[in-house]
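A.B. asks: Fold the following for me, if possible:
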Amino acid sequence: MDIGTAKPSPEELSLVPHHLINIVNPGEGFSLAQYQRLAYRAINDIQQRSKLALLVGGSGLYVWSVLEGWGIPQVPPDPEFRHSLEKKAAKVGEDKLYQQLMKVDPVAGQRIDRHNIRRVIRALEVQRGTETPFSQLQYKEAPPFNALIIGLTADRVELYHRIDLRVDEMIRQGLVDEVGKLVNMDYDSNLPAMSSIGYKQISMFLKGELTLAAAIQQIKF
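C.D. replies: As a prediction, the model looks like this:
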């Protein structure tokens, strides 16, 4: 999954050591807790060598879990339970599932975007596995390092223009072929990796559910 993730090129990877790249296959589960644990291990290793670690996002959820030292409930995924809730959401709507979360854990419900079905399901999964509200199991503990946070900003019009150019470039580089190869390797389109932005829309195009133009438009917006 090189093109759709904007993975650094082999030339870029050769310039400076990179960590946590090419460590799992698309079909493997990879949780926030696993990422956090491996990130801390890599940062510690870098500091032990008197080098400076750069944590580059990526998903804000994963970055903040490291920077703020989130306590993450050690509840293993339950594929059968998750699938049942996904089917329920598809049948009766995402809002019904969100209301289910609000009944058992309104604090978590207020923190989680009602349209982020994956996080809603995870909160319900943790509550079911521990019989404790997800929100009561969350805490923050300062990590064993200091961090300087640098955020880049841009004019919104310019930002959207750059996104459009990036998507067009990914298509030019062969995103359709990349997704097609993954599908031919039997990676299901419902996998978390295959349902991420770009891969989901191109998968829908390959299944005849979208035109290529519509898929590209959805990726951009």
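A.B. asks: Only C-alpha atoms from now on, for both contacts and neighbour counts.
C.D. replies: Noted.
A.B. asks: any idea where the helices of the chain begin and end?
C.D. replies: Listed in chain order, the helices of the chain (DSSP state H) span 10-15, 32-48, 60-67, 79-92, 94-104, 106-111, 117-130, 156-173, 175-184, 199-206, 212-220.
A.B. asks: can you pull the buried residues of the first one?
C.D. replies: Which is helix 10-15. Buried residues in helix 10-15, counted by 16 or more other C-alpha atoms under 10 Å: none are found.
A.B. asks: The residue nearest the centre of the chain and residue 32, how far apart?
C.D. replies: For the chain, residue 59 is the residue whose C-alpha lies nearest the centre (C-alpha atoms, centre = their mean; 5.9 Å). With distances defined as C-alpha to C-alpha, to the nearest Å, the gap from residue 59 to residue 32 amounts to 11 Å.
A.B. asks: Quick check: neighbours shared by the two?
C.D. replies: Counting by C-alpha atoms under 8 Å, 6 or more residues apart in numbering, no residue touches both residue 59 and residue 32.
A.B. asks: Excluding sequence neighbours, find me the nearest residue to residue 43.
C.D. replies: residue 53 (6.0 Å; C-alpha to C-alpha, 6 or more residues apart in numbering).
A.B. asks: so who does that neighbour touch?
C.D. replies: Under the criterion of C-alpha under 8 Å, 6+ apart, the contact list for residue 53 reads 43, 46, 47.
A.B. asks: How far does stretch 57-72 sit from its chain's centre?
C.D. replies: Centroid separation between stretch 57-72 and its chain, computed with C-alpha atoms, centre = their mean, to the nearest Å, is 11 Å.
A.B. asks: ok, and for that stretch, which residues are buried?
C.D. replies: Going by neighbour count (16+ other C-alpha under 10 Å), the buried part of stretch 57-72 is 62, 63, 65, 66, 67, 69, 70, 72.
A.B. asks: Alongside the first, I'd like the structure of this one:
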Amino acid sequence: MEAYELITILGPTASGKTSFAAALAASLDTEIISADSRQIYRSMDLGTGKDLSDYTINGKEIPYHLIDICDPGYKYNVFEYQHDFFRVYQEIKNRGKRPLLCGGTGMYIEAVLKGYKLLDVPPNPVLRESLKEKTLEELTRILASYKVLHNKTDVDSAQRAIRAIEIEEYYKTQAPDSREYAPIHSLIIGIDIDRELRREKISKRLRSRLDEGMIDEVRTIISSGVHPDDLIYYGLEYKFLTLYILGQLSYEEMVGQLEIAIHQFAKRQMTWFRGMERRGSTIHWIDATLPTEEKIVITKKLLTQ
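C.D. replies: Predicted coordinates for the structure are as follows:
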């Protein structure tokens, strides 16, 4: 079999994929490229679950990339990610190492593995002006007229929905017709975590991060000049904590609604990964509860098959 050019570790939130990826990278003497659409932002640490301590294995820091590369408020996209990924990917290969991609943003992962040609969609001020007074429900209906809404994060906020409509409108006349990058032959490892265990870990982790100061993190970002709407745009923790800080939700409402939203997010991640399998990607699922060393042994065996 042709040698794998890349190792990909994917899984839903709270599956333990990052700590496993770091241990595997240490064992293979390689570097990690993050595939997380929110960890690219500086200062957004607790809310995105960076857990940077996971990248230190037995006192050795594992090099990681595409984390903390943008300021909060910026709207990074999959087009930019694809270009940043291939730049870093080539740099790591030039150092004689096989890169390790790790994350839970299925769209980012699939865009680089398949080498999709993507377009850098510019803002459309006329379209934005025509949509700015519409409700989220109205925007959702408009977006649904362009495509089937598999990705519910597109309608997580009015800003996101307008941007999604803007992209669909642009693609109507500028549809991509060829690949910009060659597909990558990657071993794909999925961290398979039982639904109930996943829910338990998500709930426990949420409360831990609230205790660690996640609300203060969001307050600090807002006080630095980032508009609340721009934080709400990122969804999940930043959406609900911002609404709490603005006084639009009580603490109990914020925690309850956020917990439900994270569980729904994890379910959507798994839906995307199952979709990747239907679209031809082979994902080797490994039980999340196995000891790290056993996961490493399994992965190394797969690399030689």
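A.B. asks: coming back round to it: closest one to residue 142 of the first structure among the helices of the first structure?
C.D. replies: Proximity to residue 142 of the first structure, assessed across the helices of the first structure by C-alpha to C-alpha, is greatest for helix 60-67 (7.9 Å).
A.B. asks: quick check: the closest one aligns to which part of the second structure?
C.D. replies: Equivalent residues of helix 60-67 of the first structure are located at 106-113 in the second structure, counting by TM-score structural alignment.
A.B. asks: ok, so of the buried residues of stretch 57-72 of the first structure, who is nearest residue 100 of the first structure?
C.D. replies: Distance to residue 100 of the first structure, by C-alpha to C-alpha, is smallest for residue 72 among the buried residues of stretch 57-72 of the first structure, at 21.6 Å.
A.B. asks: where's that closest one relative to residue 126 of the first structure, distance?
C.D. replies: Residue 72 of the first structure sits at a distance of 10 Å from residue 126 of the first structure (criterion: C-alpha to C-alpha).
A.B. asks: Identify all contacting residues around the match of helix 60-67 of the first structure.
C.D. replies: Counting by C-alpha under 8 Å, 6+ apart, residues outside stretch 106-113 of the second structure touching it are 35-37, 78, 81-82, 85-86, 103, 181, 183-186, 269, 272-273, 276.
A.B. asks: with the first structure superposed, average distance for it?
C.D. replies: In the superposition with the first structure, the aligned residues lie an average of 1.2 Å away from stretch 106-113 of the second structure, counting by mean C-alpha distance after the TM-score superposition for the first structure.
A.B. asks: Please tabulate the buried residues of stretch 57-72 of the first structure in JSON lines, including the columns distance to residue 24 of the first structure.
C.D. replies: Output for the buried residues of stretch 57-72 of the first structure, formatted as JSON lines (distance: C-alpha to C-alpha, whole Å):
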{"residue": "62", "distance to residue 24 of the first structure": "16"}
{"residue": "63", "distance to residue 24 of the first structure": "18"}
{"residue": "65", "distance to residue 24 of the first structure": "19"}
{"residue": "66", "distance to residue 24 of the first structure": "19"}
{"residue": "67", "distance to residue 24 of the first structure": "23"}
{"residue": "69", "distance to residue 24 of the first structure": "23"}
{"residue": "70", "distance to residue 24 of the first structure": "23"}
{"residue": "72", "distance to residue 24 of the first structure": "20"}
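A.B. asks: Quick check: nearest residue in space to residue 85 of the first structure, chain neighbours excluded?
C.D. replies: Spatial nearest neighbour of residue 85 of the first structure, excluding adjacent residues (C-alpha to C-alpha, 6+ apart): residue 121 at 6.9 Å.
A.B. asks: List the neighbours of stretch 161-178 of the second structure that are in contact with it.
C.D. replies: With C-alpha under 8 Å, 6+ apart, stretch 161-178 of the second structure has contacts from 116-119, 121, 123-124, 127-128, 131-132, 136, 139-140, 142-143, 146, 154-155.
A.B. asks: Buried ones among these?
C.D. replies: Buried residues within those, defined by neighbour count using 16+ other C-alpha under 10 Å: 116, 117, 118, 121, 131, 136, 139, 140, 143, 154, 155.
A.B. asks: Map the fifth one across to the first structure for me.
C.D. replies: This means residue 131 of the second structure. Using TM-score structural alignment, residue 131 of the second structure lines up with residue 85 in the first structure.
A.B. asks: Distance of residue 73 of the second structure relative to residue 262 of the second structure?
C.D. replies: For residue 73 of the second structure, the distance to residue 262 of the second structure - C-alpha to C-alpha - is 21 Å.
A.B. asks: correct me, but residue 215 of the first structure touches residue 207?
C.D. replies: No - using C-alpha atoms under 8 Å, residue 215 of the first structure makes no contact with residue 207, being 11.5 Å away.
A.B. asks: And the two? Which one has more around it.
C.D. replies: In this view residue 215 of the first structure and residue 207 are compared by other C-alpha atoms under 10 Å, and residue 215 has more residues nearby, 20 against 11.
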